[in-house]
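Student: have a look at this prediction, sequence included:
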Amino acid sequence: MTTAHIRELRNAPAMLPLFAKAVLRAGVKPGKSPALPDIGVRLRDVVLDQKHLATYRKVCAFPADKYLPITYPHLHAHPLFMSLLLHADFPFAAMGLVHVRNRITQYRRINEREQLDVECRFGELVQVEKGFEFSILTSVSTAGELVWESESTMFRRGGGTGGGQDRKAPATPAPVTDFEQWKVPGDTGRRYGAVSGDRNPIHLYPLTAKLFGFKRQIVHGMWSKARCLAALHDQLPEGPFTVDVQFKLPMFIPATVKFAHEQSAGGIDFRLLASDGVKPHLSGSVQSAV
């Protein structure tokens, strides 16, 4: 994963100043023809903190072993994401962006003692029906070997192509009957925010979430993905594999949710649903990457 304009960082950017800058840039307007800057950032020799890793495992319910949970490298990419979103040439305000899809490919399991080189850059920007979608591409290497990469797709509402009003609503599926039921406490957003550094107000308290139009706090999408994969931990492939998810309806917490999964051709399909077993919070699949 390379680009002509990669900036080397000595340290991971501190999240609190980044969020303050996001507030200051909240009024940024994209103009008629927004374009992404051809930039990226790289952080070398990231040493993993065992206490931090243990806390992440506890928050997301991963078992302890000598390998990183597949979603864990995303935490080290997040400050790099934010530095890209707050670049002077980025055409949108970071506040209000919605994470709609995330795809991770793990080429081999990463030992928790390995040092990591993390690089993030912008992918493509596409105008869609209700606004714009763009991707942030991340690669993680150790000793020059690519071991992990991801694509996070973000959505910005407004300025879309329009149309689609005559589209028929899909038929309502039957409630799932084979599932695990989970209780998601109201402090999950604060706990995940503390370990991830993503302390977006919409995830913290009812009052802070209401300031941004939510009736109460919602859980992080990447917590939902991690929690699903923790539940599937013993079924994940030993070799290279890809986990692709779509984030759907927000999960207001506290909540009761249902996790359902089934074997599919070459992998596993899974869903995280509201307490009615119908409304989707997340859908995803695990597929071999061989």
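Tutor: Everything's here; your move. Numbers count the residues shown, from 1 in each chain.

Student: use CA for all of it now, contacts and neighbours both
Tutor: Fine.

Student: which element follows the helix or strand hosting residue 272 toward the C-terminus?
Tutor: Residue 272 belongs to strand 267-273 when assigned by DSSP states H and E. Next along the chain after strand 267-273, taking DSSP H and E as the criterion, comes strand 280-288.

Student: which strand or helix spans residue 121?
Tutor: strand 116-128.

Student: returning to that earlier point: which positions within the strand holding residue 272 qualify as buried?
Tutor: Using 16 or more other Cα atoms under 10 Å as the test for burial, strand 267-273 gives 267-273.

Student: what helices and strands are in contact with that strand?
Tutor: helix 221-231, strand 255-264, strand 280-288 (3 or more Cα pairs under 8 Å, 6 or more residues apart in numbering; DSSP states H and E).

Student: check which element follows the biggest helix by length in the chain along the chain.
Tutor: In the chain, taking DSSP state H as the definition, the longest helix is helix 73-85. Note on helix 73-85: by DSSP H and E, the next helix or strand toward the C-terminus is strand 98-106.

Student: quick check: angle from that next one to helix 73-85?
Tutor: Counting by axes from the mean of the first three to the mean of the last three Cα atoms, to 10 degrees, strand 98-106 lies at 130 degrees to helix 73-85.

Student: let's bring in a second model and compare:
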Amino acid sequence: MLASYARALLPKRPASTGVVPQRELVVPAAPQDPTRIARYAELCGFPPEPATLPATYPHLLAFPHALALLTRRDFPFPALGLVHLANRIERSRPIGADAPLGLRVALTAARPHRRGSAFDVVTEATTGGREPVWRSVSTYLHRDRPAAPGPRPRPEQPQPGPVVERLTVPAGIGRRYAAVSGDRNPIHLHPLTARPFGFRRAIAHGMWAKARCLALLAGAEPLPDAFAVSVTFHAPLPLPSRAELRAGPRDAGRAFELRAADAGPVHLRGFLQALTLRS
């Protein structure tokens, strides 16, 4: 992690082609750290010392390996400055908190985006077998084109349902999540380190916000054993702040959104749906 962050802070030569090398890292199965799992569960609002891994937890295990790929010399874009656009997680069955997990972390080719180039970080986790029990696709953007002048019209989706929870997000949640996850991107740590990247205040990690929403949804109604949960990230969640989670049924699943309090901007929108359970 220290070597990856050191490389991330070094100036990156301008990309000549923008070609993302389609590489992957395969990590052998390793035992889990129960203390780290418990800290993560408490931070995100999952039950303490869970018998099964929170569905978002394997993302933490994959993060150092994804960062290693994003800071390689042949990766064309600066790692600090990438924008996390979306994340989709598929869990084919519950994963025991004591189950050793093997990982495969891979990059996809870049594709055009209205603001630059987008690509995916794809992670699969296995528990002794060849078939993945968990899969994540995180979409990132490298911005190299300015936004079109004037406000861009965006169709407003209907609110998904009633307020499930009103949240007070503390100023230090970025530093606390960084200590557990290892994701010490400066935009999440302190206003002074966030300002060089264009933020007046530090902002919450997108994957913390997703995990917090998922924990609240699970508290309101048990999650299926096998499910997919997708989110798109919209306005950053500044620290500190107040927000509200809304959720309701839609298309044989549950739609949800995290919005700033008092009808403020949407921070993320998501959809949760059951999948066929695998043995």
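Tutor: That came through, no problem. Bear in mind the structure is a predicted one, so any value in this text is a computation, not a measurement.

Student: report the TM-score for the pair.
Tutor: Superposed pair, TM-score by TM-score structural alignment, normalised by the length of the second structure: 0.91. Supporting alignment: 273 aligned residues with a Cα RMSD of 2.2 Å.

Student: sorry, back to before: in TSV: the helices and strands packed on strand 267-273 of the first structure, plus mean neighbour count and distance to residue 86 of the first structure.
Tutor: Shown next, in TSV, are those (neighbours: other Cα atoms under 10 Å; distance: least, Cα to Cα, whole Å):
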stretch	mean neighbour count	distance to residue 86 of the first structure
helix 221-231	21	21
strand 255-264	17	33
strand 280-288	21	27
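
Student: now distance to residue 196 of the first structure too, for those, in a markdown table please.
Tutor: Conversion of those to a markdown table gives the following (distance: least, Cα to Cα, whole Å):
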| stretch | distance to residue 196 of the first structure |
| --- | --- |
| helix 221-231 | 9 |
| strand 255-264 | 21 |
| strand 280-288 | 20 |
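
Student: and those: which comes nearest residue 125 of the first structure?
Tutor: Judged by Cα to Cα, the one of these that comes nearest to residue 125 of the first structure is helix 221-231, at 21.2 Å.

Student: quick one: the closest one to chain centroid distance?
Tutor: With Cα atoms, centre = their mean, to the nearest Å as the basis, helix 221-231 of the first structure stands 10 Å off its chain's centre.

Student: which element follows that helix toward the C-terminus?
Tutor: Criterion used, DSSP H and E; the element after helix 221-231 of the first structure is strand 241-247.

Student: which part of the second structure lines up with that next one?
Tutor: Aligned by TM-score structural alignment, strand 241-247 of the first structure corresponds to residues 227-233 of the second structure.

Student: mean per-residue distance, the matching stretch versus the first structure.
Tutor: Mean deviation of stretch 227-233 of the second structure relative to the first structure after superposition (mean Cα distance after the TM-score superposition for the first structure): 0.5 Å.

Student: quick one on the thing from earlier: for the longest helix of the first structure, enumerate the helices and strands it packs against.
Tutor: helix 15-24, strand 40-46, strand 116-128, strand 131-142.

Student: in the helix or strand just after the last one, what counts as buried?
Tutor: Which is strand 131-142 of the first structure. Note on strand 131-142 of the first structure: by DSSP H and E, the next helix or strand toward the C-terminus is strand 145-157. Buried residues in strand 145-157 of the first structure, counting neighbours by 16+ other Cα under 10 Å, are found at 146-156.

Student: also stretch 179-192 of the first structure?
Tutor: 179, 181, 184, 186-192.

Student: among the residues you listed, which are in strands?
Tutor: When those are checked against strands (DSSP state E), the matches are 181, 184.

Student: now the buried residues of stretch 179-192 of the first structure in CSV, with distance to residue 214 of the first structure?
Tutor: Output for these, formatted as CSV (distance: Cα to Cα, whole Å):
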residue, distance to residue 214 of the first structure
179, 28
181, 24
184, 18
186, 14
187, 16
188, 16
189, 14
190, 16
191, 19
192, 19
